[in-house]
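K.L.:
how would this look folded up:
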Amino acid sequence: MPVAIQLFQRKSDDNPVFLPTNAPYTWMLAKMYFNNADACIHECASQLLFTHLVLECFCVASHRRLSASHPIFRLLEPHYQFMITTTHLATSVLLDPGSLLDNLMTGGRKVAMEILLRSWKEWRFDVNGTLPKDMEARGVENQEVIFNYPYRDDAMLIYTAIKAYVTTIVQGHYDEPEKLTNDWEIQDWIKELVTPAPLGFGIKGIPITGDQFTNTNEVIEVITTTIFICSVGHAAVNFNQYDEYASPLRYPLFLRGQPPKSAQIELTESDILQHLPSKYIALETAVLSQTLSTHGTTSLGYFSELFQADPISIPALQKFRQTLKEIEKTIDIKNEERKAKYPYLHPTKLPNGIPI
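P.N.:
Down below sits the predicted model:
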């Protein structure tokens, strides 16, 4: 529950602190403008950049550097299904001049590109992309302090299961240190990911020594986070979009006019209506968010094409599926106890990759 809102970063006479004790519609408009800013960040950074665009780098590098028979290629490939096609379509549909974000988001394409550029400079694989570190960096890891955080609680269950699955396969294939250090394919793969552009992708914060893997723990961390973002990370910021964006009062991607600059003026319902988007923009936003909220691949751990057929991976995959079934039961129990159910990370509805 918000206790206070200040809409701009610099203190000034026309940048007041809004409170729940202000006039109801004044407080409502302050919340709407906060959510508008949050929606712009969500759509451009959380949803597009930190899942689609980041993971496309890993997908492209895998196809460039790893042979189709490589165990890490076979481990990752089911999670890359549709990724390049989807991301190619998404960037043009969302970011081109006259595109959806250009028309449906406050500030349009110019603001979207600025958000992408600023966010990319700050994002790190080992902090923002890795679930436990992300929780710790944002100060939300302690369940006793913040006890009602369904994303954290459900995501940690699945992150742990993914890591156990990946650990079995990685340690099984690299049971001797020399097998990893002498594997030029995986070393070229990680080198391309960390090398700055234009020779590489310039992913910051990948937990390796220099530009090489030196031990299996490094490989496990990178692969676990990659699969996690493809499945859980994308699902958490994607499949709830219709629930959030469909009402422009709840989570407006576009608002007209200027944010309120006085907490003392008593606004009316008519004032709120003046800031809402047009009927066309509201409907187009609802259609876009409904489209983005659809599911398009088989559920996590169940692949339309099985790439892994070796004696190390098959038992690991079977155990992973069994663990996911146990997590399903746990989340079902949690949702019965929650005031509002959180269905987005239920393993039966959790895709392997980024289909849309």
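
K.L.:
For the rest of this, base every contact and every neighbour count on C-alpha atoms.
P.N.:
OK.

K.L.:
now the helices for the stretch 201-350 of the chain?
P.N.:
Listed in chain order, the helices found in the stretch 201-350 of the chain under DSSP state H, counting those that start in this stretch are 216-228, 234-238, 241-245, 269-275, 279-292, 313-337.

K.L.:
And the ones you listed: which comes nearest residue 114?
P.N.:
For residue 114, the closest of these is helix 234-238, at 20.0 Å, according to C-alpha to C-alpha.

K.L.:
roughly how far is that closest one from the heart of the chain?
P.N.:
Centroid separation between helix 234-238 and its chain, computed with C-alpha atoms, centre = their mean, to the nearest Å, is 5 Å.

K.L.:
can you check stretch 34-42 too?
P.N.:
Taking C-alpha atoms, centre = their mean, one finds the center of stretch 34-42 at 15 Å from the center of the full chain.

K.L.:
To compare with the earlier structure, here is another sequence to fold:
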Amino acid sequence: MVVYSIRISTGVSLAAGSINKVHLWLVGQHGEAALGDLLRPFRGKEEEFKVDVSEYLGPLLFVKLQKRHLLQDDAWFCNWISVQGPGEGGAEYRFPCYRWVQGSGILTLPEGTGHTVVEDPQHLFTKHREEELQERMKLYRWGNWKDGLILTVAGKKLSDLPADERFLEDKKIEFDTSLAVGLANFVFNLPKNAMASWDNPDDFDCVFKSSYGKLAERVRNSWKVDAFFGYQFVNGANPMLLRRCVNLPARLVFPPGMEELQTQLEKELKGGTLFEADFSLLDGIKANVIHCSQQFLAAPLVLLKLQPDGQLLPMAIQLELPKIGSTPPPIFLPTDPPVVWLLAKCWVRSCDFQLHELQSHLLRGHLMAEVFAVATMRCLPTIHPVYKLLLPHLRYTMEINLRARNRLVSESGVFDQMVSTGGGGHVDVVKRAGNLVTYSSFCPPDDLKERGLLDVKSSYYAQDALRLWEVIYRYVEGILDLYYKTDAAVREDHELQHWCQEITETGLQGAQDRGFPTSLETRAQASQFVTMCIFTCTGQHSSVHLGQLDWFSWVPNAPCTMRLPPPTTKDATMETLMDTLPNPFLASLQMTIIWHLGRPQCVMVPLGQHPEEYFSSVEAKAVLRKFREELAELDKEIEARNESLDIPYEYLRPSLVENSVAI
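P.N.:
This is a model prediction of the structure:
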């Protein structure tokens, strides 16, 4: 007889424990042993016991477990199982689980070292890999939210999602409570706000709360300032539109009398200090109708000059594209009457709100992460090192996205109720934006180079994105180097190749013509692709998510809709401005939703700090430890830099970056 010591850890969520008995088996290279019904697992407990086995099983490969019940199937959330081999110096084997055990089927957990399909010459794990992926293909199916968009997970209701993709109780309670509190405040305050007389933008104070933070209050006080307007393109909630001009934009047609402006722009262009933010994506999008009232959209072009001190100042705003045979649209200037110039800037800010939420946030953050999540679950078994690398960064993404499709961008959802691109226009925007998605735009070193932002010292987004990308890349490279010793090992890993192909050809609906690879040929290419996935799910999403409460709380700085058409003359008045901006109802609703989605999260896992341990080897744990050390160092560097900044840039601080798209 030989003795094995077993430890079993149960999750801490409210329903993690189970009244059902759990039966275990140990599977080693030399045999298999049934251990019988060993426990009824208790929530948050780590239980330990010893078992006698008739003979030594050899190096352990799997633990199998089965939950048995008579009357009630009570799901159990198992964190991990650890087995200490016989003898005083017996090897310890760790079997990560971190999932729900349901029903009466047998769940097989492979030992946590991780193996690629190439690293298994004796085919010890081949059958398990194949069977697991067959089951996953049935459980995780591709869905199509709207024709012409990248794919999502199949399912229309939260109950359609696999149990392991659902919020745990703490997350669900916090999320639902926040929404209920926000809506209650909206209903309570609406009569008071609606009865108030709103004569100028300062009256939006009725729906603004200074408790939303120092920067939100700074926005309220400074939103009219040109330098503050320009700052948002480099370090605001949506730093993804700005690019350096290499030519004057083709859409820029100068009306008569604008020769001086053309000369100024050409001078800045020649000096490399002319930048643009082009909203042409919105041209022709059908605007929403809210409460029987037609709303309006524009497609602005903003031209800005970079000052020697790093400030970015707007030089000109064109609100609409020229139409053939029509008079060129007006170009608004800082020298125009103050209300006219302010109205033009409000139009830009409203359009930035649209593209932020639909292109930068929904598409490039949430929907892209969901493609990675579904492809990973369909193509990579739990034993695969890339699965282990990615899984912590895919947590809760499917549920938060399904909630968004059912409440935010659904028919009669939030966008239809308050946003000028609602009523179907928002879907068209996402479709157009999806057709422009390129691989290089998801890799900051390439994206920032293409947009001419690498040497813009006042772009803290660019600086921090590059540094965070490099830290994540070293982490990914460190892990992959443990499993892929040659480029050939990457090419021969058919699971990895299928995963890459599934993302590009299936999930992204044929994005290979926009640079996304369909195969990974080298270790460097594999490291870049996996880094792209993790950065998108963490840093990139946080860079456009965390700023919402700061920059969108003051409604005139980010109007959710515009109630009058864009001006075609320069005779606007304060009454015109107020009639264009959202009314009290829409402003109140905007504040409610922005608070719910942008508030600091009580249930939040910072980048790299996930408690789950999917790798059991000493070498892989050392790489993760080094990753965490580099993240902590970067966090301190950003904190120190921010102390000297007039406006601290915090959206890529590792301690504030969420570990997955979970909100």
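
K.L.:
returning to that earlier point: kindly reformat the helices of the stretch 201-350 of the first structure as CSV containing distance to residue 66 of the first structure and mean neighbour count.
P.N.:
Rendered in CSV, the data for the helices of the stretch 201-350 of the first structure read as follows (distance: least, C-alpha to C-alpha, whole Å; neighbours: other C-alpha atoms under 10 Å):
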stretch, distance to residue 66 of the first structure, mean neighbour count
helix 216-228, 14, 21
helix 234-238, 24, 22
helix 241-245, 35, 19
helix 269-275, 52, 14
helix 279-292, 31, 17
helix 313-337, 18, 16
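
K.L.:
what's the closest of the ones you listed to residue 348 of the first structure?
P.N.:
Evaluated over the helices of the stretch 201-350 of the first structure, closeness to residue 348 of the first structure peaks at helix 313-337, with 7.5 Å, by C-alpha to C-alpha.

K.L.:
In the second structure, which residues correspond to that closest one?
P.N.:
The alignment of helix 313-337 of the first structure onto the second structure (TM-score structural alignment) spans residues 620-644.

K.L.:
In TSV, list the helices of the stretch 201-350 of the first structure along with distance to residue 91 of the first structure.
P.N.:
What follows is the helices of the stretch 201-350 of the first structure, written out as TSV (distance: least, C-alpha to C-alpha, whole Å):
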stretch	distance to residue 91 of the first structure
helix 216-228	21
helix 234-238	15
helix 241-245	18
helix 269-275	28
helix 279-292	13
helix 313-337	33
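
K.L.:
among those helices, which is nearest residue 142 of the first structure?
P.N.:
Minimum separation from residue 142 of the first structure across these (C-alpha to C-alpha) falls at helix 313-337, 17.6 Å.

K.L.:
report the longest helix in the second structure, please.
P.N.:
Assignment by DSSP state H gives helix 169-195 as the longest helix of the second structure.

K.L.:
so whichever helix or strand comes after it aligns onto which residues of the first structure?
P.N.:
Once the chain leaves helix 169-195 of the second structure, the next helix or strand it forms, by DSSP states H and E, is helix 214-222. Taken onto the first structure by TM-score structural alignment, helix 214-222 of the second structure occupies no residues there; it is unmatched.

K.L.:
Also stretch 262-276 of the second structure?
P.N.:
Under TM-score structural alignment, stretch 262-276 of the second structure has no counterpart anywhere in the first structure.

K.L.:
Report the buried residues of that stretch.
P.N.:
265, 268-269, 273-276 (16 or more other C-alpha atoms under 10 Å).

K.L.:
Please tell me I have it right and residue 133 of the first structure contacts residue 125.
P.N.:
No: applying C-alpha atoms under 8 Å, one finds residue 133 of the first structure not in contact with residue 125, separated by 9.7 Å.

K.L.:
of those two, who's got more company?
P.N.:
In terms of neighbours (other C-alpha atoms under 10 Å), residue 125 is the more surrounded of residue 133 of the first structure and residue 125; the figures are 20 against 15.

K.L.:
Okay then, goodbye and thanks.
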